[in-house]
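A structural model of the following input is requested.
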Amino acid sequence: MTASLPSGLWSDDPATVDLLSFDAVAQTVADALLDDSLDPVALGLSGSWGSGKTTVLGLVAQELDRRGTSEQKVLVIQTDPWRYDPSTGAKESLIAEVLDALAGEVDRSATKTDKAKGLVARLSKRVDWAKAIKLAAKSSLTLQIPDFDALVELVKPKEEDKQSVRGLDDFKDEFEELLASEDLKHIRAVVVLVDDLDRCLPETVVQTLEAMRLFLAVPKMSFVIAADEERVADAIRTRFKATGRPDESDEERQDPATLYLHKIVQTTIPLPALSHFDTQAYLLLLQMQTAAKPDQLTTLIERCAQIRRQGRGIDDIGQVDGLAMDDQLAFAARLTPLLYEKLRGNPRYIKRFLNDLRVRQSVAARRGIDLDPAVVAKLMTLEALMKTEFQLLLGWFAKGEMRDHLERLEDEAGRPALASAPSVNEQGDADSVDTPPQPRRAGSTRRAKTATSGQFSQAMVRWAKLAPPLRGLDLSPYLTLAASFAGVTLIDDSLPERLRDIAANLLSDSRREQRSVTDPELNELGDGDATDLLRHIGRTMRDQPTKQKAGVNAVLRLARLQAGLATAARDALLMLPPSEVTMATPVQFTASDSAPIRSVLTTWKGKLPDGPVKRAIDSVLTDRGTA
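Here you go, the predicted structure:
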């Protein structure tokens, strides 16, 4: 029994269930935000793309909500500068979001004093004025608004308003006064959670940071900036260079971008990448999300968290009542080593890999590709994470050498096969049929030879060690599909170009295309070209069993047209593994075929167990006097 993925795909949205014990990070962040000695404070939450920053912000919001009360509320404002309207400016957009949230709290306050309402109105006018100036400046450059004064009218004070509040001058003082007002006495802290800042253009990054430092950094205000710190610093570097700021600092010649960022962000909490155990547990939990009931999943998550704290392994997870997860555990154990290394402990990359795998399995199944899900997973690992090695596999496949190479690769990886029948090499030499089947032991002569061959990279050998083994499987439909997805043309470049169209037509499933290659055309082939063509057809039949009928027909056709090709044709036919000879193949032989060709049937018969195919071969040999 092998593991299969659940139906459907995993959402790329931030997780609502904490599968990775990120609550430890969220609680640490919440402690700092509510520490009165750090008021006001700006914290960084740094991690690469897909590391779970947005998920942690959601956990921080939940934790702050849990710690607040109606008398001491923690007002959480979640914002995403990446989505700001660039025409109005990031600075003004962030300030407006904060003011809107505070205006709602003022309206809901018990006192509802005119002072607080007046402060909100004045501060909002300052923001509107700043937006208007910015929009007017940009519009004048593009000649969209010819009349600057017309735009200024949008924020012109009413006649009864005696005070003009143009610009953001004195904003910070009035903002601090608002937060200290009686109407907001119930607010213990205002926490702004800033997401996706590392996706923004340099101008937006700097304006957002400036808004925090220059206008909003007053008591009761706190910020959490979830972003890749180095990307934010890169944006600052770009902005500083554009404004003519020096590339070096007088403070021990440190990077000015980093100094600028650290002036605003007091400390940065790095989001840890997934460990080997985390990766394995994450793979397990993602699969169990659809298979487990809510209480079972909660138990499983808690056990994973406990094992993580105790430094134990996934084998210690035990059983959960009513929950079967052996297949999912095997799947996680099989893929963890490569996913942990290649995806660098990134939760989003892991989900994307699983989604890609699920899509490939679904498409393959609907194309009639009947491969075990574990086989597809192993091939997808090579395709998605080891692209150079996958191109090598496609090259073997295109040349009809895949099975030979895979057998040698699995020998080298310590996956030798039990020899159930004598082998036939490419030249058609058969091992003695009198030799009883023997397992290839690790210490055998062949094993020692391949182990030191150096033919395969360490990465390729390591991949071959993954379960399940691929020896003897028909991978051709999957590889053909994968090549089409990758836009790779499968061409045997060892076959002369002048023969490629002939080979493609002879091996086609279409009788019309097969007949398009005429006998005179085949008769005109020289011995060298004909031998190359036969070898290509033989290798193709070996790697692509679905080509067997067309391939056998093509080989027999060439042998009947040119008597001198009998030996080469025999060798080509013997490349077809006897265990894969179908019932339709023996009947393609005739009594008039040459002795070397007829000997193929005898060889196959000697290598096959009793069964319908062997009886069909025996019938053909008997009826045609060749038994």
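
hey, let's count contacts and neighbours off CA atoms from now on
Fine.

ok, now which ones touch the closest residue to T16 other than its chain neighbours?
Computed as C-alpha to C-alpha, 6 or more residues apart in numbering, the closest residue to T16 that is not its neighbour in sequence is T55, at 7.2 Å. By C-alpha atoms under 8 Å, 6 or more residues apart in numbering, T55 lies in contact with P14, A15, T16, D18.

Please give the structure of this sequence too, so both can be compared:
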Amino acid sequence: MWADNETSEDLLGFNVHADLLIDIINDESVLPITIGVFGDWGSGKSSVLQIVKEAFDKDDDKDSLCIYFNGWTFEGYDDAKAALLNSILKELEDNKKIPDAIKDTIKEKAKKLWKSIDWMRGAGMVMKNMALPAVTAYFTGGLSLVPFAIQKLSEWGNNPEIIIKKLQSDEGKEIFNSFIKEGKENDKNTTNAVAEFRKDFTELLDATNFKRLVVIIDDLDRCSPERIIENLEAIKLFLNVPKTAFVIGADPRIVKYAIEYKYKNNKEIEDDNNRIIIDYLEKLIQLPYSLPRLSESEVETYISMLICKKEIGDNKFKKVLDEFKKYRSTNKYSAFGLSNFEKILEADDFRKVKDNVITIPSLVPLITNSLYGNPRQIKRFLNTYTIRKRLAEVATLQNFNDAVLAKMMILEYSEPKLFKKVFEWQIIQDGVPKELTDIEALCKDKGIEDIILEIKESDFKEWNKPKIIKWFQIEPLLSGIDLRDYYWIARDKLENSITATSMIPPVVRALFNELLPDNMTSTVTKSLITEKFQPFNDIEKEAFFNLLSSNLKRNPQQKRLYDIFNTMIEGKVENTVCHYIETLKIISISDIEPAVATRLADFKSEPEIGDFLNDYFKDGKSKASKAFNLKK
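Below is the predicted model:
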């Protein structure tokens, strides 16, 4: 099994990306800079950032201080902005690279900055329900509230409990509003807080004698929209502070969701929403750097290296990893696999690796295509593959072929609807579906385009995608194979495919949450599905359907969930009908509201779902059935 954690151990050949970022940051002429390391969920961003951190953490680099901040870890803090600033100051005070001789100087210069952070955290705790944006605006160039706040609060005495109680009262709200009013009137005569903060921080950084401060912010895309914005606003405090480099790892789509969320109630801004998002990101991030998806040779290398490490252990694997680094320095295009391992490993170790890797290379093109070159998805695929192999061994299944298992899992992962179709075929044919033999015959000795045309004219129209045709063509062929054992070990996944049990990508959860409001119009719903769902890759689309389906099964009376499904059917979104039908099969008709049934009646004549709905509501006894059948 392989842990789903970031690592500085480079099995992907991603050192080249880390080395580029390190080279840029080491160039003093480009500082200050904010770099966005962008990539999909699970694309390897965190591993690249770990490699960068490890490089700057080396004891012999006396010129650099690197601070790593995981935004998700601080999700539960009262003020994520203060948490980030707190981490930076704490590291500056206590880092082992700072000589003891200047530590007292550093702490003295940090005092004023600590006061600013304490104020922010306190303001956030007691006023977050009373126009918190106005309070935090003080620290990002907005209202100069602190002088007025201190004056008013001092009138209430020194007891914190009394002050908090007063702030939460109607009187507190009125006084808070007066803070804002006075702040606006006197803003021209007060010191700019941001400029002051940057000046104080610059002096602190100068006192450390570091040539560069590198702040790595990871897992930003796992945070809630509010937390993402708080972290971005904190970074804005440091813009143009000399000798700083902020490196942010995130899925850019999630960051855009958060910015949209920030401005969603501003009517003036909503009219030009896309321009605002672009401007916000361009002002914050000077250098966007997108990680590429893995190529076929990189996927083969990654899988081979993962299996090799698991089979021979960490100590012996160090030699393999060293040889891999040398190989990559001269050859960035070819796979590093069995032929290379044979030259490095002793015979017994090589045999163990070979026995586990041998079924994989022929399937690599399909794995690459189905998993979109995504390291996390590949790792999860291999973990499931390993568990099922073990289950087959424990259950002493006879004539079990690991290559057939891997091939069936690819279909399960990339085309769960077709995977279930094969299940239905084999269950009534003693495990050997004739249909697979027929389709394999259509796919034999012809070009992809010719095969697609033939399949479109056959009874197997839904199998006409190029990647499915390649799946049929690749060894091992499935004609005459008894599939019962393979479906037996996958039986826990037949109701919920592998992707259903995988973690939901943040970008999928963000869209789902955006679609949830009950008062959202049909027009807006259609627009979001067109603009945000349709660009998803197949894995993300499947994850969205699974999330929508699982929520509807748990909350069958939540009308909005049906509305989303209905809108997707009207938009002819691929695979919607099969997911909707599978979901409705689980839901009791008694849990369906009449209004939902009336809406579903609009699809009575739809070819794919109409027959199912007419049969589903045929009893005529429940309120939902009566409502469905009432509508002509």
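
Superposing both, give me the TM-score.
Overlay of the two chains. TM-score (TM-score structural alignment, normalised by the length of the first structure): 0.61; 426 aligned residues with a C-alpha RMSD of 3.5 Å.

that older thread, filter the contacts of T55 of the first structure to the buried ones?
Buried residues within these, counting neighbours by 16 or more other C-alpha atoms under 10 Å: P14.

quick one on the thing from earlier: show me what the residue nearest to T16 of the first structure lines up with in the second structure.
When the second structure is aligned by TM-score structural alignment, the residue opposite T55 of the first structure is S47.

which parts of the strand or helix carrying its match are buried?
Assessed by DSSP states H and E, S47 of the second structure sits inside helix 45-57. Buried positions in helix 45-57 of the second structure, judged by neighbour count with 16+ other C-alpha under 10 Å: K45, S46, S47, V48, L49, Q50, I51, V52, K53, A55, F56, D57.

Mind telling me the two of the residues you listed farthest from one another?
Farthest-apart pair in the buried residues of helix 45-57 of the second structure is K45 and D57; separation 18.4 Å (C-alpha to C-alpha).

Show me where the stretch 251-400 of the second structure has its helices.
252-262, 267-270, 273-284, 296-312, 314-330, 338-344, 347-357, 364-371, 375-394 (DSSP state H, counting those that start in this stretch).

In TSV, list those along with mean neighbour count and distance to A597 of the second structure.
Below are the helices of the stretch 251-400 of the second structure laid out as TSV (neighbours: other C-alpha atoms under 10 Å; distance: least, C-alpha to C-alpha, whole Å):
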stretch	mean neighbour count	distance to A597 of the second structure
helix 252-262	19	33
helix 267-270	12	35
helix 273-284	14	36
helix 296-312	21	47
helix 314-330	14	59
helix 338-344	15	58
helix 347-357	15	52
helix 364-371	21	36
helix 375-394	17	38
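
Let me have the ones you listed in TSV, adding distance to K417 of the second structure as columns.
Converted to TSV, the helices of the stretch 251-400 of the second structure look like this (distance: least, C-alpha to C-alpha, whole Å):
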stretch	distance to K417 of the second structure
helix 252-262	27
helix 267-270	39
helix 273-284	36
helix 296-312	25
helix 314-330	39
helix 338-344	34
helix 347-357	28
helix 364-371	14
helix 375-394	18
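
who wins for proximity to K467 of the second structure among those helices?
Proximity to K467 of the second structure (C-alpha to C-alpha) singles out helix 364-371 among the helices of the stretch 251-400 of the second structure, at 7.3 Å.

residue range for that closest one in the first structure?
Helix 364-371 of the second structure covers residues 336-343 of the first structure once aligned (TM-score structural alignment).

Quick one: distance of the matching stretch to the chain centre.
11 Å (C-alpha atoms, centre = their mean, to the nearest Å).

coming back round to it: in the second structure, which of the contacts of T55 of the first structure remain in contact?
Contacts conserved in the second structure for the contacts of T55 of the first structure, counting by both residues aligned by TM-score structural alignment, their matches' C-alpha atoms under 8 Å: P14, A15, T16, D18.

so can I have CSV of these showing distance to P294 of the first structure and secondary structure?
Formatted as CSV, those follow (distance: C-alpha to C-alpha, whole Å; DSSP: H, G, I helix; E, B strand; the rest coil):
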residue, distance to P294 of the first structure, secondary structure
P14, 19, coil
A15, 15, coil
T16, 13, coil
D18, 13, coil
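
could I get these as JSON lines with distance to P596 of the first structure?
Output for those, formatted as JSON lines (distance: C-alpha to C-alpha, whole Å):
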{"residue": "P14", "distance to P596 of the first structure": "67"}
{"residue": "A15", "distance to P596 of the first structure": "66"}
{"residue": "T16", "distance to P596 of the first structure": "69"}
{"residue": "D18", "distance to P596 of the first structure": "68"}
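
re earlier: between the helices of the stretch 251-400 of the second structure, which one is nearest to L411 of the second structure?
Using C-alpha to C-alpha, the helices of the stretch 251-400 of the second structure put helix 364-371 closest to L411 of the second structure, at 8.6 Å.

Helix, strand, or coil at V76 of the first structure?
strand (DSSP: H, G, I helix; E, B strand; the rest coil).

which one in the second structure is aligned with it?
So, by TM-score structural alignment, V76 of the first structure is matched to C66.

Check the mean deviation of the longest helix seen in the second structure from the first structure.
The single longest helix within the second structure, with elements called by DSSP state H, is helix 100-127. Taken over the aligned residues, the distance from helix 100-127 of the second structure to the first structure averages 2.2 Å (mean C-alpha distance after the TM-score superposition for the first structure).
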